[in-house]
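Novice: here is the input, now give the coordinates:
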Amino acid sequence: MVFSTAGTAKNLSWIARLLRPFGHLSAVDIAPPFDASPVVSKSVSLHTEMVFAKVISGFNLGSQGDVLAEIADRVGSGGLRPIVTRRLDGLTAQNMKIAHELLESRRMIGKIVIVA
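Specialist: Now for the predicted structure:
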């Protein structure tokens, strides 16, 4: 299984080489146009996720609140923690610039938190 969160379409050729036949590709960043032909010959299962899918489709809207409540409970109890690798103190233009530069470097792993 490959879990891809960034650059899936751009990296699909090497992802296809990595996956075994009947493997699974789970991606959260697929946007049209998306050419799945590199993985079709291996009968790979493609799993996608879109945060607003339930809202857009009007599907089981109450369950979205249930999911958010569960996440809040787990964060509150310490069972779920975000991956914070950089903390910047003060909501300033300089800190926002630093945060953007870190993200644009494409070398940032985890989350940047700016504490007001």
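
Novice: rest of the way, CA atoms for contacts and neighbours
Specialist: Fine.

Novice: quick one: the helices in the chain, in order.
Specialist: Along the chain, counting by DSSP state H, helices occupy 8-18, 37-40, 53-57, 61-77, 93-104.

Novice: for these, give me a markdown table that also has distance to Ser26 and mean neighbour count.
Specialist: Output for the helices of the chain, formatted as a markdown table (distance: least, C-alpha to C-alpha, whole Å; neighbours: other C-alpha atoms under 10 Å):
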| stretch | distance to Ser26 | mean neighbour count |
| --- | --- | --- |
| helix 8-18 | 10 | 15 |
| helix 37-40 | 12 | 16 |
| helix 53-57 | 16 | 11 |
| helix 61-77 | 19 | 12 |
| helix 93-104 | 23 | 13 |
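
Novice: next, the second sequence, to be compared with the first:
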Amino acid sequence: MKNGKFIAIAIGLTMVALPGLAQAQDGEIGYAKGALAYDALMSGDNQSAVDKLESGKLSDPAVMINLGQAYARTGRSGDAAKMFTAAMNSNRSFDLVLANGQVIDSRKAAEIALNNLNGRLASR
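Specialist: Next up is the predicted model:
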């Protein structure tokens, strides 16, 4: 179900965003500061992101996608794939504002993240 909620989220396909853009916008629209570990992901502090997100709402697609991204960056590819798949299959979906400003459905964002992960693994 789409509820029109907009959330900024950092996933691999958006990491080319300009630093000024990432700093200028609120990284966690609709969430308490730090709930999506946006700042940790954007600064490359991936283990802090994992620690923060694992203690969050693991049923929330935004949390699942960011946790999947943090897992992928820390070498936990299997766990990353599980998070992306769970976000794709979630009974909740909503629009996300990516770090580059693009608006995309959470299920589509999770699918892109999973495809990117699979592409990286296949190219090894």
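
Novice: do you know the score for how well these two fit?
Specialist: Aligned and superposed, the two chains score 0.29 in TM-score terms (TM-score structural alignment, normalised by the length of structure 1); 57 aligned residues with a C-alpha RMSD of 4.6 Å.

Novice: returning to that earlier point: could you dump the helices of structure 1 to TSV with distance to Val115 of structure 1?
Specialist: Below are these laid out as TSV (distance: least, C-alpha to C-alpha, whole Å):
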stretch	distance to Val115 of structure 1
helix 8-18	31
helix 37-40	42
helix 53-57	30
helix 61-77	18
helix 93-104	10
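
Novice: now for those helices, which one comes closest to Lys111 of structure 1?
Specialist: helix 93-104 (9.4 Å; C-alpha to C-alpha).

Novice: what distance do you get for the residue nearest to Gln64 of structure 1 when sequence neighbours are not counted to Gly76 of structure 1?
Specialist: Leaving aside its sequence neighbours, Gln64 of structure 1 sits nearest to Lys54 (C-alpha to C-alpha, 6 or more residues apart in numbering; 7.4 Å). Lys54 of structure 1 is 25 Å from Gly76 of structure 1, where distance means C-alpha to C-alpha, to the nearest Å.

Novice: for Val115 of structure 1, same thing?
Specialist: On the measure of C-alpha to C-alpha, Val115 of structure 1 and Gly76 of structure 1 end up 18 Å apart.

Novice: mind listing the strands for structure 2?
Specialist: Along structure 2, counting by DSSP state E, strands occupy 7-9, 95-98, 103-105.

Novice: got the buried residues for the last one?
Specialist: Of the residues in strand 103-105 of structure 2, those buried under the neighbour-count criterion (16 or more other C-alpha atoms under 10 Å) are 103-105.

Novice: again, but for the first one
Specialist: Of the residues in strand 7-9 of structure 2, those scored as buried under the neighbour-count criterion (16+ other C-alpha under 10 Å) are 7-9.
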